[in-house]
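Task: produce atomic coordinates for the following.
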Amino acid sequence: KLSPPLPLPPLPPKPIPKPRPLPPPSFLSAVHQGNNDWWRYLMAVGLIGSVFFVLTAALSTLALGLGWISLAPDGSVTIRDPLVSYLLSHLPFGFLGLGLWWAVVGLHHRPCRTLIRACGSLRWGRMAQGAAIWLALIISPLAVALLLNPGSLMPQVDWNQWLRLLGLAMVLTPMQIAVEELFFRGYLLQASGLLTQKPWILCLVNGILFMIVHLDNPETGYGLGWLALYYAGFGIFTTWITLRDQGLELALGMHAANNGFVILLVSYGDAVVETPALFSATSFDAAGVVLAFAVRALGFCALFFGIPGLRRDSVPPLQPQGSASEKPPGS
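Sure, this is the predicted structure:
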């Protein structure tokens, strides 16, 4: 009598593959989280400009009434205390930031944090990396230049004034660079992405706009053509790294390091804000500023996007998306 064959054991179930994580949304896509009617942008520009100019005029009137500034018969303004000059030049950025927040939240109905990244989060470490690398790229060649020419910097240490400046700079300089970056590389860049997705056009347009608003800086007296090229290059570079890194953090970090260096460590005559920094530059070479900036920008890009150890694999290549010598001027 034949016994029936034993049944074969069931095959183990095939493992269900884990879904691949979706790539983070592109920086330019953040604009679609809000309303983008043309009239909203028209109203936003009017709102931001009105808040900025009205409150800045009120601040100037208050400073004149308090005796912080004096007005000559020919209309020229004199500010004797460099700390007052620094305060009056940076406080208006708070007004600009207020107008920007009002426009983004009240008119476009989207969170302000989407001006930094489309997902709304902030990479603090990325911002710190940008600041540290840019500061190192400024200080390293400057140290070599000092060894070769010790007279290029003159110490002007006044610890009482400098510590007061440090207290103000820890608040006002981050506010100033944050508002500038949020407005130019955040709001305007994302709005421009509604018209074109071509990176080179976005970089060029943003760089030109950034240059235009800085042409009245007094340091352009050292060479308008060279300084115009510097400001345009600064805007183009920060736009490029923002698109390349899909976020505003690197631009925020390097801009903070750039301006912090000029305000706290090395100042120069006819700067947009003359501060009691630790050192004063004895000369200002406009062509050297442009050359030094170009070298720093190339080094910055190589460190963040050209070395495998530091390159972020999740960052896609930059492409269109479908649906003073060694002393940089302040920006």
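
CA only for contacts and neighbour counts going forward, please
OK.

for the stretch 101-250 of the chain, what spans make up the strands?
For the stretch 101-250 of the chain, the strands defined by DSSP state E, counting those that start in this stretch cover 153-155.

gap between residue 30 and residue 170?
30 Å (C-alpha to C-alpha, to the nearest Å).

Settle it for me: which of those two has more neighbours?
residue 30 (24 against 11; other C-alpha atoms under 10 Å).

show me what contacts the more buried one?
Contacts for residue 30 (C-alpha atoms under 8 Å, 6 or more residues apart in numbering) come out as 114, 115, 117, 118, 119, 190.

what do you get for residue 93?
Residue 93 makes contacts with 52, 175, 176, 179, 180, as judged by C-alpha under 8 Å, 6+ apart.

To check against the first, give me the structure of this:
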Amino acid sequence: MFLQQAFLPGNKFWKYILGGLLIFIANVIGQVPLLVAVMVKCFAEDKPMPVVTSDFMNVLNKNLTFFLLLLSFAVALVGIYFVVKIHDQKIKDIITSRMRIDWSRFIFAFSIWAIFQIITTIVGYFTSPQDFLWNFNLMPFLMLLVIAVVMVTIQTSVEELIFRGYFMQGFGLLAKNKWVPLLVTSVSFGLLHFANPEVDKLGNIVMIYYIGTGLFLGIITLMDEGMELSMGFHAANNLIGALLVTSDWSAFQTDSVFKDVSEPGAGFEVVLPVFIVYPILLFLFSKKYNWTNWKEKLTGKLIE
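Prediction:
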């Protein structure tokens, strides 16, 4: 099973603490180019260096900022590649329990969620056109498309490798069960987004969405014995979001097709995915991939 791939001779939880620290350091190193670029631009224009991190987004042009912002995840990916060697594993071992990565699963989850996002955005545009500003500009958008396809895929894959892969297996090794790694990684994933500008704008209630999404991704990982579905879903969520709609208060400031100019509020749209859409997706995935024995796969014990 997926979590039991961490049960290797000599593999201990302290190695995951060390590995997590090394991945964090790699991520911080990857943030240096953005910091340097902002410093150079401010120096050249004789402007003060931004004090608040979010103000960094307004110094450079959007596409360059977007690329440099996600570059840290590319460096973190290199860190993950070497960290798994501490555990005598390969990258594949923290992605899936199958002999090979099943890319058809990735594509299926990506397609389902991408189509859903595109349809809901179109419906939102035609039902409330006053909430959207046409933001499309061909050349910046084409540049964004190239950057997003590569860098957003890396960013979402890194987050999945860390939470649904590396640490989920690590906490499974520590707790010897499945529900502890599921809950710990889901809450941790949600808290990772606490500093996002969306939380500041919408309030703490939006954490229901982030933690609920982490729980959903953890469930499909455990039920499917691999991360292919969660990686596909996560990639579609961030990629389509970055390409279709931006706003002044979103984490990604991009040259997207639309700009949301409405006054945001955290209400039904926060709970809709978690309590309605995600259960429907779980049902769809379970039927397609013949998931059974839910209680054992989500809460059962792990035997060395």
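
just to revisit the earlier point, between the contacts of residue 30 of structure 1, which sits nearest residue 69 of structure 1?
Nearest to residue 69 of structure 1 among these is residue 115, at 35.9 Å by C-alpha to C-alpha.

what's the closest non-adjacent residue to whichever residue in structure 2 pairs up with the closest one?
Counting by TM-score structural alignment, residue 115 of structure 1 lines up with residue 94 in structure 2. Closest residue to residue 94 of structure 2 apart from its sequence neighbours, by C-alpha to C-alpha, 6 or more residues apart in numbering: residue 165 at 4.7 Å.

Confirm for me that that neighbour is in contact with residue 227.
Yes. Taking C-alpha atoms under 8 Å as the definition, residue 165 of structure 2 is a contact partner of residue 227 at 7.2 Å.

Overlap in contacts, those two.
Taking C-alpha under 8 Å, 6+ apart as the contact rule, residue 165 of structure 2 and residue 227 both touch residue 95.

Among these two, which residue is more densely surrounded?
The residue with more neighbours, out of residue 165 of structure 2 and residue 227, is residue 227; 30 against 25, by other C-alpha under 10 Å.

Just tell me what that one corresponds to in structure 1.
In structure 1, residue 227 of structure 2 lands on residue 248 (TM-score structural alignment).

Spit out the contact partners of that match.
115, 116, 117, 181, 182, 185, 186, 242.

gap between it and residue 43 of structure 1?
Distance, residue 248 of structure 1 to residue 43 of structure 1, by C-alpha to C-alpha: 25 Å.

host element of residue 78 of structure 2?
Using DSSP states H and E, residue 78 of structure 2 sits within helix 62-83.

In structure 2, what stretch matches stretch 207-219 of structure 1?
Stretch 207-219 of structure 1 corresponds to residues 186-198 in structure 2, going by TM-score structural alignment.

Can you give me the buried ones in that stretch?
For stretch 186-198 of structure 2, a neighbour-count test (16 or more other C-alpha atoms under 10 Å) marks 186, 187, 189, 190, 193, 194, 197, 198 as buried.

still on that earlier bit, give me the stretch of structure 1 that the helix holding residue 78 of structure 2 matches.
Taking TM-score structural alignment, helix 62-83 of structure 2 hits residues 82-103 over in structure 1.

Surely residue 231 of structure 2 touches residue 156?
Yes. In this structure residue 231 of structure 2 lies within contact range of residue 156 using C-alpha under 8 Å: 6.9 Å.

Which one of those two is surrounded by more residues?
residue 231 (28 against 23).

what's near enough to touch that one?
106, 156, 157, 160.

rerun at 6 Å
Listed by C-alpha atoms under 6 Å, 6 or more residues apart in numbering, the contact partners of residue 231 of structure 2 are residue 157.

Now for it, which secondary structure element holds it?
Using DSSP H and E, residue 231 of structure 2 falls in helix 228-244.

ok, now which ones touch the alignment partner in structure 2 of residue 28 of structure 1?
Matched to structure 2 by TM-score structural alignment, residue 28 of structure 1 sits across from residue 3. Residue 3 of structure 2 makes contacts with residue 169, as judged by C-alpha under 6 Å, 6+ apart.

got it, and residue 259 of structure 2?
Per C-alpha under 6 Å, 6+ apart, neighbours of residue 259 of structure 2: 132, 133, 135, 245, 246, 247.

Run a quick neighbour tally on residue 205 of structure 2.
When counting by other C-alpha under 10 Å, one arrives at 13 neighbours for residue 205 of structure 2.

no wait, residue 271 of structure 1
Residue 271 of structure 1, neighbours per other C-alpha under 10 Å, totals 17.

how much does the helix holding residue 78 of structure 2 stray from structure 1?
Following the fit onto structure 1, the mean deviation recorded for helix 62-83 of structure 2 is 1.0 Å by mean C-alpha distance after the TM-score superposition for structure 1.

Report the distance from that helix to the chain centre.
Helix 62-83 of structure 2 sits 13 Å away from the centroid of its parent chain (C-alpha atoms, centre = their mean, to the nearest Å).

which of the residues in it are buried?
Of all the residues in helix 62-83 of structure 2, those buried under the rule 16+ other C-alpha under 10 Å are 62-77, 79-80, 82-83.

repeat for stretch 158-174 of structure 1
162, 165, 166, 169, 172, 173, 174.

Helices of the stretch 151-300 of structure 2, start to end?
168-175, 179-192, 197-202, 207-224, 228-244, 268-272, 278-289, 294-299 (DSSP state H, counting those that start in this stretch).

now the ones you listed as JSON lines including distance to residue 44 of structure 2?
What follows is the helices of the stretch 151-300 of structure 2, written out as JSON lines (distance: least, C-alpha to C-alpha, whole Å):
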{"stretch": "helix 168-175", "distance to residue 44 of structure 2": "45"}
{"stretch": "helix 179-192", "distance to residue 44 of structure 2": "34"}
{"stretch": "helix 197-202", "distance to residue 44 of structure 2": "28"}
{"stretch": "helix 207-224", "distance to residue 44 of structure 2": "39"}
{"stretch": "helix 228-244", "distance to residue 44 of structure 2": "30"}
{"stretch": "helix 268-272", "distance to residue 44 of structure 2": "42"}
{"stretch": "helix 278-289", "distance to residue 44 of structure 2": "48"}
{"stretch": "helix 294-299", "distance to residue 44 of structure 2": "55"}
